[in-house]
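Visitor: no sequence on this one, just coordinates:
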């Protein structure tokens, strides 16, 4: 995944903890190879090269189907077919005309997903959801062996078992300050997923206005927010909806998150501002 991955296990049996951590890393490594677009021999790269992939892995089919649901629920704000625009930025092009040209024809509506075959006229990327999905898989493998645990990969978190007696047993998860001043906030979590989408680490111009998160339809990077953090029942959902919320305006993002249910979000803006959805305050550590 190109990032640091940590696994924390809580149990009285050190042998079970070691086995659980090993199983978690093995499962995450396996799924990373399925979901990545950067391995030329991988399924996503082969799909993008040929436009068709026969006999895809069940995990890839399942994830693409879940991407379809998020795409529909966000009215296309989450769109894996945005890859041609992202690739242009990655290759050094900041020309808005090139971005508009490349965004033409991108739509997840054109992607056909079945258990036996995948078809797409446009290259796809799972960058906006794969990390969360891999983290969730790590937790699924870990939870069979330990009482409580937490998996973190580059800001995507999934925790479980933090609901023991007393508030001190709950997990604490930090939200990074995009200005580089440590943590903006700390959350207290029993279980669930946390993911942050931000423009402050990977950008393509000196002004930091063109970055790896791109608005479907325009092909440009949104500039109002520097990070959006979403808390959800799992890391995959948090990952996908933080990506979608980042490219929406305030009202639309709040409406989509509320309609989905079970989600809370924090928006940190480019000018140092802060806004949060209902329920966020219940998660904050204030002491």
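Guide: Happy to help now that I have it. A quick note: this is a predicted structure, and the numbers were derived from the prediction, not measured. Numbers count the residues shown, from 1 in each chain.
Visitor: contacts, neighbours, all on C-alpha from now
Guide: Will do.
Visitor: Next, please give the residue ranges for the helices of the stretch 1-150 of the chain.
Guide: Secondary structure of the stretch 1-150 of the chain (DSSP state H, counting those that start in this stretch): helices located at 14-35, 43-50, 58-73, 83-90, 96-103, 130-143.
Visitor: Ok, the stretch 151-287 of the chain next?
Guide: Counting by DSSP H, counting those that start in this stretch, the helices of the stretch 151-287 of the chain are 235-246, 250-260.
Visitor: now the ones you listed as CSV including distance to residue 144 and mean neighbour count?
Guide: CSV is the format used below for the helices of the stretch 151-287 of the chain (distance: least, C-alpha to C-alpha, whole Å; neighbours: other C-alpha atoms under 10 Å):
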stretch, distance to residue 144, mean neighbour count
helix 235-246, 18, 29
helix 250-260, 29, 15
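Visitor: take a look at this one as well, against the first:
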């Protein structure tokens, strides 16, 4: 599960502007612009900061005045998800739960994410566990000291991990063990993509490409060509391209935050051992929802290729791509 409080990918360290602050017509080769104009379609891109990284939305519409209200509500949806479950915000509902060990009258968005997380924890045999935040604290603190946590320190942190010890109902969320902490970083960006796409659909935007740290797409470019999604990196080029791309996609990889030069130790942890899985370097899942894609990619990374693929097959419309660590 992704626990990093740092930007999810190095490429996202270049910030393009604050939420709602940057709007510009998308540009491209003259031929593609001409095709778009011939079809009576326009494209606009807006970018901002969320989840400790950059996010961007590209929308296609027939009128320029359709963009602003769609962007406004889409970024409002992102801010609402952040306020509910982001560890980057000390005032979020999740941060308050971790601080106090309980959360009364929880935000419905927190409940939606946590209930999904606990269901996935059960179905994955605990490979996906939203209570692994103590492991992130252990490893990040160790990295700051230039140390690798030893067996005793890992065992102590693992003793505070366990999804079965989270009580959830409409009245509140409570931890049954002292020292527990939750993270929703393994699914929150995918959930945000779901909320953004719903906000855009409410404004009649049928063609869009969304990057919240995970990806979503519907329809096509303004020129009528399909969306394409590049995966991984091989030099200056993606190692694989999904084309056409529609729906949702999420990737879990060992390159987001590494605690060792060889990426043996990184931000994705096996909740049972406190160590990082070593078989895979990347898992990408495509799915009918961002929440499902994001959560499954994390679970499958921990489980390994065979068991992870079996888990993904339990969900209709989902597929996984595995990259074995060399």
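Guide: Perfect, thanks for sending it. Predicted model, so just to flag it, every value in this text is computed and none were measured.
Visitor: Need the TM-score from the superposition.
Guide: The TM-score (TM-score structural alignment, normalised by the length of the first structure) is 0.87; 267 aligned residues with a C-alpha RMSD of 1.9 Å.
Visitor: picking that back up, point out the most buried one among the helices of the stretch 1-150 of the first structure.
Guide: helix 130-143 (a mean of 26; mean count of other C-alpha atoms under 10 Å).
Visitor: Can you list the helices and strands that that helix packs against?
Guide: helix 14-35, strand 148-153, strand 156-160, helix 235-246 (3 or more C-alpha pairs under 8 Å, 6 or more residues apart in numbering; DSSP states H and E).
Visitor: For those, give me CSV that also has distance to residue 92 of the first structure.
Guide: Putting these into CSV (distance: least, C-alpha to C-alpha, whole Å) gives the following:
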stretch, distance to residue 92 of the first structure
helix 14-35, 24
strand 148-153, 27
strand 156-160, 27
helix 235-246, 22
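Visitor: Rebuild the helices of the stretch 151-287 of the first structure as CSV, extending it with distance to residue 31 of the first structure.
Guide: Below are the helices of the stretch 151-287 of the first structure laid out as CSV (distance: least, C-alpha to C-alpha, whole Å):
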stretch, distance to residue 31 of the first structure
helix 235-246, 13
helix 250-260, 26
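Visitor: about what we covered before: of all the helices of the stretch 1-150 of the first structure, which one comes closest to residue 195 of the first structure?
Guide: Among the helices of the stretch 1-150 of the first structure, the nearest to residue 195 of the first structure by C-alpha to C-alpha is helix 130-143 (7.5 Å).
Visitor: which residues of the second structure does the closest one align to?
Guide: Against the second structure, the aligned range for helix 130-143 of the first structure is residues 188-201 (TM-score structural alignment).
Visitor: with the first structure superposed, average distance for that stretch?
Guide: Taken over the aligned residues, the distance from stretch 188-201 of the second structure to the first structure averages 1.1 Å (mean C-alpha distance after the TM-score superposition for the first structure).
Visitor: what does that stretch contact?
Guide: 51, 70-71, 73-75, 77-78, 81, 85-86, 113, 206, 210-216, 248, 250, 289-295 (C-alpha atoms under 8 Å, 6 or more residues apart in numbering).
Visitor: which residue lines up with residue 320 of the second structure in the first structure?
Guide: Checking TM-score structural alignment: residue 320 of the second structure goes with residue 265.
Visitor: That match: how many residues sit nearby?
Guide: 26 (other C-alpha atoms under 10 Å).
Visitor: measure it to residue 48 of the first structure for me?
Guide: Using C-alpha to C-alpha, to the nearest Å, residue 265 of the first structure is found at 33 Å from residue 48 of the first structure.
Visitor: Please apply the same query to residue 174 of the first structure.
Guide: 36 Å.
Visitor: Then residue 235 of the first structure?
Guide: Plainly put, residue 235 of the first structure is 26 Å away from residue 48 of the first structure if you go by C-alpha to C-alpha.
Visitor: between the helices and strands packed on helix 130-143 of the first structure, which one is nearest to residue 102 of the first structure?
Guide: Nearest to residue 102 of the first structure among those is helix 235-246 (19.6 Å), distances taken as C-alpha to C-alpha.
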